[in-house]
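Enquirer: Give me the fold of what follows.
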Amino acid sequence: MAQPRGERAQGPKGTRGMSRGDPTIDEPPRAIAAELELRSPAFNDGTLIPDRYSRQGGDTAPPLEWTHVPDGTEELALICEDPDAPGGTFVHWVVTQIPPEATGIGGTDGLPPGATVGRNGFGDLGWGGPQPPVGDEAHRYFFRLYAVDRPLGLDEGATADDVHAAADDHSLARGTLVGLFAR
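Expert: Modelled structure (predicted):
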């Protein structure tokens, strides 16, 4: 027998979170189907980023390489953030419109053709190397590469927030590499 409209089936009540991404929301977040393998020939995951990539040491973007870009990828987007910065998360690099056939970025190769630089936390376009306060424990720099199923439509100067908002619910795969840096 069908329940009358407006009544709820018996059983425990679920809980609701306050915003998207809250782990207490009843509906699980969209699962990312695959993981990109993101690495650097300059440093390994969880190790120190060489000084030449720091703000005072040359401010050259570190080389990154990746594999396992899934079929259906229309664009790759890269963000590098330092969650240990004194004022909260600090953005060091934003790159969008990376062609899905690209396999690397940074270093002496620079950007793949068609890629577009965004604005970092220093207010500049492109890479802004690590510059944590002197004496701080090593900060963590999260390099995240997203494979998305549609063009994000972001132009030069896009921010990390712009990328997060545009890529929401469109990520096919993600890769993360963490480098450390201290002065």
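Enquirer: only C-alpha atoms for contact and neighbour calcs from this point on.
Expert: Fine.
Enquirer: which secondary structure elements does whichever strand or helix holds Arg144 contact?
Expert: For Arg144, the host element (DSSP states H and E) is strand 139-148. Packing partners of strand 139-148 (3 or more Cα pairs under 8 Å, 6 or more residues apart in numbering; DSSP states H and E): strand 75-82, strand 171-181.
Enquirer: Now do the shortest one: which elements does it pack against?
Expert: With contacts defined as 3+ Cα pairs under 8 Å, 6+ apart, the secondary structure elements packing on strand 75-82 are strand 90-98, strand 139-148.
Enquirer: Packed most tightly, which of those strands would that be?
Expert: Comparing the helices and strands packed on strand 75-82 by mean neighbour count (mean count of other Cα atoms under 10 Å), strand 90-98 ranks first with a mean of 26.
Enquirer: circling back: closest to Ile105 out of the helices and strands packed on strand 75-82?
Expert: Comparison of the helices and strands packed on strand 75-82 against Ile105 by Cα to Cα identifies strand 90-98 as nearest, at 9.0 Å.
Enquirer: so after the closest one, what's the next helix or strand?
Expert: Next element after strand 90-98 (DSSP H and E): strand 104-105.
Enquirer: Which SSE is immediately downstream of the strand holding Arg144?
Expert: Taking DSSP H and E, what comes next after strand 139-148 is helix 160-167.
Enquirer: Flag every buried residue along stretch 176-183.
Expert: Neighbour counts over stretch 176-183 (16 or more other Cα atoms under 10 Å) mark 176-182 as buried.
Enquirer: Would you do the same for the sequence below? I want to compare the two.
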Amino acid sequence: MNNVMKSGLKLSLASLFAVGMLGGCSSDEDSQAPQGSQSSSGVTAPAPSQPKVADVKPAEPVAMPKMEEAEKAVADKVEEVKQQAESEAAKAVASAKTGSMVYNTCVGCHGAGGEGGVGPKLAGQAKDDIVMKLGKYKAGEQVGPMTAMMQPIASGMSDEDITLVADYIATTFK
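Expert: Alright, predicted model coming up:
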């Protein structure tokens, strides 16, 4: 063989060897070979460093409240807010009550101007006297000939109502 052919053959063999090495590193056959095994090029892949699937524990489940519990919690909160609103509304109505509103139950017997009628005249009486008499009626004490009529009315009045109506009568019907 001549020198040209020999050098061409050497070059061809070197090229094939290089392609074989490169191809051996990335061929489908080697990429599917299990790790830690030897490839066709003679290179041993490193052993796996990741844990096996069997060694991995599943995450703890997150406890989620049941829908019924959540709905009950919401319903309870709605009821609580509703009761609070009703309580505050009742307080607002009570504080808006005036002596003239309380006196509306008295008009039938004591007159629109406190001038009297079936009941005695209230105009000109002092606030403290009215509070004292209504307090006695409320306590069930005998005050005068109209005690039987006044006890049920006074017993349905709060202390605030008594104060409001006595102030109204004393300042309005002088």
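Enquirer: where does the TM-score land?
Expert: Here the TM-score for the pair of chains, by TM-score structural alignment, normalised by the length of the second structure, is 0.23; 77 aligned residues with a Cα RMSD of 5.9 Å.
Enquirer: rewinding a little: could you dump the helices and strands packed on strand 75-82 of the first structure to a markdown table with distance to Asp161 of the first structure?
Expert: Below are those laid out as a markdown table (distance: least, Cα to Cα, whole Å):
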| stretch | distance to Asp161 of the first structure |
| --- | --- |
| strand 90-98 | 10 |
| strand 139-148 | 13 |
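Enquirer: So which of those strands is nearest Glu65 of the first structure?
Expert: Using Cα to Cα, the nearest of those to Glu65 of the first structure is strand 139-148, at 10.1 Å.
Enquirer: ok, back up a step: please produce TSV containing the helices and strands packed on strand 139-148 of the first structure, extended by distance to Ala165 of the first structure.
Expert: What follows is those, written out as TSV (distance: least, Cα to Cα, whole Å):
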stretch	distance to Ala165 of the first structure
strand 75-82	12
strand 171-181	11
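Enquirer: Can you name the helix or strand that Val165 of the second structure falls in?
Expert: helix 159-172.
Enquirer: what does Ser15 of the second structure give?
Expert: helix 3-26.
Enquirer: Okay, buried residues for that helix please.
Expert: For helix 3-26 of the second structure, by 16+ other Cα under 10 Å, it's 23-25.
Enquirer: Name the next helix or strand downstream of the lengthiest helix in the second structure, please.
Expert: Using DSSP state H, we find that the single longest helix of the second structure is helix 67-96. Later in the chain than helix 67-96 of the second structure, the nearest helix or strand by DSSP H and E is helix 99-103.
Enquirer: in that following helix, what counts as buried?
Expert: Buried residues in helix 99-103 of the second structure (16+ other Cα under 10 Å): 99-100, 102-103.
Enquirer: possible to save these as CSV with distance to Met67 of the second structure?
Expert: As requested, the buried residues of helix 99-103 of the second structure are exported to CSV (distance: Cα to Cα, whole Å):
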residue, distance to Met67 of the second structure
Gly99, 52
Ser100, 53
Val102, 50
Tyr103, 54
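Enquirer: quick one: which of these is nearest Gln83 of the second structure?
Expert: Checking the buried residues of helix 99-103 of the second structure one by one against Gln83 of the second structure (Cα to Cα), the nearest turns out to be Val102, at 26.3 Å.
Enquirer: The nearest residue to Val117 of the first structure once chain neighbours are set aside and Leu177 of the first structure, how far apart?
Expert: Excluding the flanking residues, the one nearest Val117 of the first structure by Cα to Cα, 6 or more residues apart in numbering is Val95, at 4.6 Å. Distance, Val95 of the first structure to Leu177 of the first structure, using Cα to Cα, to the nearest Å: 15 Å.
Enquirer: How many residues are close by Thr47 of the first structure?
Expert: 15 (other Cα atoms under 10 Å).
Enquirer: Pretty sure it sits against Phe142.
Expert: No: look at Thr47 of the first structure against Phe142 with Cα atoms under 8 Å: they stay out of range, at 11.8 Å.
Enquirer: where do the contact lists of those two overlap?
Expert: 178-179 (Cα atoms under 8 Å, 6 or more residues apart in numbering).
Enquirer: ok, back up a step: the longest helix of the second structure to helix 159-172, inter-axis angle?
Expert: Put simply, helix 67-96 of the second structure runs at 30 degrees to helix 159-172, going by axes from the mean of the first three to the mean of the last three Cα atoms, to 10 degrees.
Enquirer: residues of helix 67-96 of the second structure that come out buried?
Expert: Per 16+ other Cα under 10 Å, helix 67-96 of the second structure contains no buried residues.
Enquirer: other SSEs contacting it?
Expert: Partner elements for helix 67-96 of the second structure (3+ Cα pairs under 8 Å, 6+ apart): none found.
Enquirer: redo that, cut-off 10 Å
Expert: helix 159-172 (3 or more Cα pairs under 10 Å, 6 or more residues apart in numbering; DSSP states H and E).
Enquirer: Flag every buried residue along the helix it packs on.
Expert: So, applying 16+ other Cα under 10 Å, buried residues of helix 159-172 of the second structure: 161-170.
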